[in-house]
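Asker: sequence? don't have it. structure:
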């Protein structure tokens, strides 16, 4: 390609009255082509080669010893129905949580304080993975009390959505904790293909953010909105949240984690949530 361009330029030289200018044109073209070749070679040094993998990121990043599956539910409630909705949930959901016939646990249930208003968030854990989820769903269809709850709940909602999640292997498993606390759910929509990279950085970062025991759980989606990550944090109040987050910047390595993970994010959202009375996470 470069040779043909130079040949055409040389031919143009014979047809030009001003030989000096034509020589200059050939020199400019030659320098341009040389620079292009050098630039292409330089860029090739930074092409990221992806090693072939035979494991899904779910297998590489999730905990293997407990086979837990999580479901997170977002319910947008009619403003005038929020109190009645909370009462209904507090009456029915704990009965499923405590019944040994259902292989599931209510990890936490909240109302959003700051973020999307008049919203409830429920987090369930299914010990045994997808088979446990299927068992619970089949049993609930035969549970008249729960089906009545669903019918009544439907009258109070504007919309609802859910996701099935796995927990990152390097995060704590969420366990009941005393209160009072506020909770922050930070949700990240990642660029497709970056989940492994995110996990590699946060496997180190979580050590920095555990010093005040604020880390509750970390999850990534399997069904629903994909390449979504949820980090759940607990704080005594908004001021302690601010102090804790500012203190992280004084610890070695935190700035590097932020620097390298921000480019992986397409969208992020923060919710400050207040536990319902029936929430195991107080």
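Answerer: Nice, I can see it. Note that this is a predicted model, so its numbers are computed, not measured.
Asker: Please make it C-alpha for all contacts and neighbour counts, starting now.
Answerer: Fine.
Asker: Which parts of the chain are helices?
Answerer: 2-14, 19-44, 57-61, 82-98, 130-141, 144-154, 195-208, 238-248, 254-261 (DSSP state H).
Asker: ok, and here's another one to check against it:
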């Protein structure tokens, strides 16, 4: 009996303690578990308070204290794609004028004959009233690409109407067809692009001065042409003040989002001097920092004008 009473008393005491613990610990955890969780939370808070803040991306400053082009490029610039109810070509180009760039890859053993034949073709085309275009420039690549590559640029003042009329004449005029067939025998391949000229560049003008020409080609990310044009519209005067800018174009038919810039120099050393001088012009580093992220691919070719080219 006494043993039974002691067991009952012990169970009653245990029930009271359990009830009191439950009222003070709604989570139902054992005291040692709650203490362990509290200790972990305190240690986590202390560790978080001791964790150093992430430093900003490194930037460089120019002597004047302004951020350098490299710093701007590393940090990146906030960019938005402009939207509107007008096409990019209408916003960026001179209306009504189309340019064609022809790229001919010549057989090395036919180089001299090809140049002579193309000169004769140009003369015949300009005399044909059905051909509504004018030759802007004709060059052979010398450095930076296929050394047996010819680049020709034609201008159509009446836009696609003139382009269509000229294409029809090339298909139907027997004399022009004969020249086309003869040229084809000297080629490995050929391609063309229809282009518009950036309005802020102006039109290429004939020049009798003997110079070298640099054709810089940029393949842009789709949707970035307006941004490219906006930056270059502000920066072009920094280069054209040295009278080395010939023309700037962007494609409409052919590989799209391709931009071509043509520069003229007395020689390669003059090219180096002009490019170095551009970096000393305020704002040029901004143009580079803002346009480099827009580019997918770029290349440069040095060209020499053919004897019949309006741009020598």
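Answerer: That came through, no problem. Since the structure is predicted, the reported quantities are computational estimates derived from the model, not experimental observations.
Asker: Determine which residue in structure 1 is aligned with residue 101 of structure 2, please.
Answerer: Counting by TM-score structural alignment, residue 101 of structure 2 lines up with residue 72 in structure 1.
Asker: ok, its match - contacts?
Answerer: 121-124, 162-165 (Cα atoms under 8 Å, 6 or more residues apart in numbering).
Asker: The same query, at a cut-off of 10 Å, please.
Answerer: 107-109, 121-125, 161-165, 219, 221, 230 (Cα atoms under 10 Å, 6 or more residues apart in numbering).
Asker: Likewise for residue 116 of structure 1?
Answerer: Counting by Cα under 10 Å, 6+ apart, residue 116 of structure 1 has contacts 76, 269-272.
Asker: again with residue 249 of structure 1
Answerer: 208, 255-256, 258.
Asker: Which one (most neighbours) among those?
Answerer: residue 208 (17 neighbours; other Cα atoms under 10 Å).
Asker: Show me which of the contacts of residue 249 of structure 1 is closest to residue 29 of structure 1.
Answerer: Of all the contacts of residue 249 of structure 1, residue 29 of structure 1 sits closest to residue 256, with 42.9 Å by Cα to Cα.
Asker: Mind telling me what residue 221 of structure 2 corresponds to in structure 1?
Answerer: In structure 1, residue 221 of structure 2 lands on residue 191 (TM-score structural alignment).
Asker: Quick check: its match touching residue 263?
Answerer: Yes. At 8.7 Å, residue 191 of structure 1 and residue 263 qualify as touching, with contact defined as Cα atoms under 10 Å.
Asker: of those two, who's got more company?
Answerer: Legend: neighbour count by other Cα under 10 Å for residue 191 of structure 1 and residue 263, higher for residue 191 (15 against 11).
Asker: residue contacts, that one?
Answerer: 226-228, 263-267.
Asker: Can you name the two of those that sit furthest apart?
Answerer: Largest pairwise distance in the contacts of residue 191 of structure 1, by Cα to Cα, is 17.5 Å, between 226 and 263.
Asker: Distance-wise, check the match of residue 221 of structure 2 relative to residue 3 of structure 1.
Answerer: Residue 191 of structure 1 is 41 Å from residue 3 of structure 1, where distance means Cα to Cα, to the nearest Å.
Asker: and residue 177 of structure 2, how many neighbours?
Answerer: 15.
Asker: Residue nearest the middle of structure 1, spatially speaking?
Answerer: residue 229 (1.4 Å; Cα atoms, centre = their mean).
Asker: Just give me the match in structure 2 for it.
Answerer: Matched by TM-score structural alignment, residue 229 of structure 1 corresponds to residue 259 in structure 2.
Asker: again with residue 129 of structure 1
Answerer: For residue 129 of structure 1, the aligned residue in structure 2 is residue 159 (criterion: TM-score structural alignment).
Asker: Enumerate every residue touching its match.
Answerer: 95-99, 132-133, 196 are the contacts of residue 159 of structure 2 under Cα under 10 Å, 6+ apart.
Asker: same deal with residue 18 of structure 2?
Answerer: Counting by Cα under 10 Å, 6+ apart, residue 18 of structure 2 has contacts residue 12.
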